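Visitor: Return atomic coordinates for the entry below.
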Amino acid sequence: MEYILKEEKGFTYIEEGEGEVLLLLHGLMGALSNWEKVIEEFKGKYTVVIPMLPIYDLPLLTTGVKTLSKYVHKFVKHKNYQQITLLGNSLGGHVGLIYTLAHQDYVKALVLTGSSGLYENAFGGSFPKRESYDFIKEKVEYTFYNPETATKELVDEVFETVNDRHKVIRILSMAKSAIRHNMSKDLNKIKIPVSLIWGRNDKITPPEVAIEFHELLPNSELNWIDKCGHAPMMEHPETFNAFLKQFLQKMNIG
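Guide: Below you'll find the model as predicted:
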């Protein structure tokens, strides 16, 4: 399904539906399409918003998770959103955590899936074989429990990204920033409700990461999805959406 990309005041985003705001944050290699099934399911009752994070547009010196968090805040203020529910996958979850820590008055609840912020086992420090399509295909497949989730379109997109020198420098810079900004000492300060929806077979942010998040976040719940990797909303969208719906109802959101 194609959604209209809105552009205004330097922000590019999707905004569908009406009601309380669900703000979705994509990962480092993530595209807006990663959240397609969530948009479809929730736009009937909520305003579902996905801002394009300017991962490739920041000056190299300021490329990092904190800068992305500041960007999200500028966007939230620009749209005049109040009391949002924030959802983040992978790097998007990390940005969501930093944002929530700084602006708890703006965030009603937080949903994390395959979030970085404690530990991740991503591409590593470099892309030694980025010219090799098969290598990139293998890496994208590694993201999922079922390698068939890594469609040719998805692999092509990642292959193109990692072979763009301008982009790859920023990806590595962002990944290093994420490793530096470990959240373990700050998570106890996040008092709002947090739902962790995690793939039991996530190899990038493995199950022990979810367990540690659950232990460190004072007001959290942990939901497992079996036979699922790093992007539950793509690999098992029905189960992901069911957990999300349950959480929103419990929190009386929407």
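
Visitor: contacts and neighbour counts: CA atoms only from here.
Guide: Fine.

Visitor: how far away is H26 from K9?
Guide: 20 Å (CA to CA, to the nearest Å).

Visitor: And this one, please, so the two structures can be compared:
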Amino acid sequence: MELQIKQQGGFQYVDEGSGEVLLLLHGLFGALSNWQGVTDDFARDYRVIIPLLPLYDMPLTRAGISGLVDYVQDFVRAIGLRQPVTVLGNSLGGHLALVYTLRNPAQVQRLVLTGSSGLFEDSMGGSFPRRGDYAYVQERVAYTFYDPKVATKELVDEVFGITNSNAKCLRIITIARSAQRHNLAKDLHRIKVPALLIWGLNDTITPPLVAHEFQRLLPRAQLHFLDHCGHAPMMERPQAFNHLLRAFLVEPALQPVAGV
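Guide: The predicted structure follows:
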């Protein structure tokens, strides 16, 4: 299906299907379309909601993890979500999902992370994109995936356009630095909801070691690796990703035992 963007209260978002809510958060160079495969599969049985995060135009004073989580909280209130939701996040979106869960434990019933930051990440392969150098941007976008063909010309053109704007680049750098400073290792034990970790075995930005550390620190986490897959499994291995997600969603989200 083609994603239809809605607008309400100054927010832009996708809202497809009905039923239990899946709240999807994209990454730093991400877009609503990153979650196309999940939306296509799950909007038949779930209500899939994807806010467009204001990564490139939010005030510089708020450009960071805290400001983005504030934005997600404001968005949830604006569209009237009251029941606990399942939050999914890729890359920076995973980081936001974790902080959102820490702030709002009663509003999250499950957590799904894929290539999440929050412990360690190698942003754009260790450097920020150089303005005006298309070949360099193409190389860095391809670095995100195991199969460089997933880095389509449309995707590269989108990132190239972003990196050619001084204002957008400044916000990207500010947000990325905020994420790198905001390490969650000491806080993850407080997240008691079931967590599903789906990781690319060939992820070079948040390598498999990061996934193992998330599994160790999150009390109720299960970890699955997808081979021949990089930093965005929901894009590169959509069928396998959706299979794992569907199995996780039908498991009872039992309340944690006191003291666990």
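
Visitor: follow-up on the earlier one: if you count surrounding residues, which of H26 and K9 of the first structure has more?
Guide: When neighbours are counted by other CA atoms under 10 Å, H26 of the first structure and K9 differ, and H26 comes out ahead with 23 against 7.

Visitor: Now that one: closest residue in space that isn't a chain neighbour?
Guide: G92 (4.9 Å; CA to CA, 6 or more residues apart in numbering).

Visitor: again with E131 of the first structure
Guide: E131 of the first structure's closest residue in space is N163 (CA to CA, 6+ apart), at 6.7 Å.

Visitor: can you count the residues close to the one you found?
Guide: N163 of the first structure has 15 neighbouring residues, counting by other CA under 10 Å.

Visitor: Same check on Q8 of the second structure?
Guide: As a measure of burial, Q8 of the second structure has 10 neighbours, counting by other CA under 10 Å.

Visitor: about what we covered before: the residue nearest to H26 of the first structure in helix, strand or coil?
Guide: At G92 of the first structure the chain is in helix, as set by DSSP: H, G, I helix; E, B strand; the rest coil.

Visitor: so who does it touch?
Guide: Residues in contact with G92 of the first structure, defined by CA atoms under 8 Å, 6 or more residues apart in numbering, are 24-28, 115.

Visitor: and those residues, which of them are in strands?
Guide: 24-25 (DSSP state E).

Visitor: how far away is A150 of the first structure from N188 of the first structure?
Guide: Taking CA to CA, one finds A150 of the first structure at 36 Å from N188 of the first structure.

Visitor: swap that for A178 of the first structure, sorry
Guide: A178 of the first structure sits at a distance of 19 Å from N188 of the first structure (criterion: CA to CA).

Visitor: So between the two, which is more surrounded?
Guide: Neighbours were tallied for A178 of the first structure and for N188 using other CA under 10 Å; the higher tally belongs to A178 (22 against 15).

Visitor: so the more buried one sits in a helix?
Guide: Yes: checked against three-state DSSP, A178 of the first structure lies within a helix.

Visitor: quick one: contacts for the spatially most central residue of the first structure?
Guide: Compute the mean C-alpha point of the first structure, and by CA atoms, centre = their mean the closest residue is N89, 2.3 Å away. Counting by CA under 8 Å, 6+ apart, N89 of the first structure touches 25-27, 112-115, 231.

Visitor: Need the nearest residue in space to it, chain neighbours excluded.
Guide: Of all residues apart from its sequence neighbours, T113 sits closest to N89 of the first structure (CA to CA, 6+ apart), at 4.9 Å.
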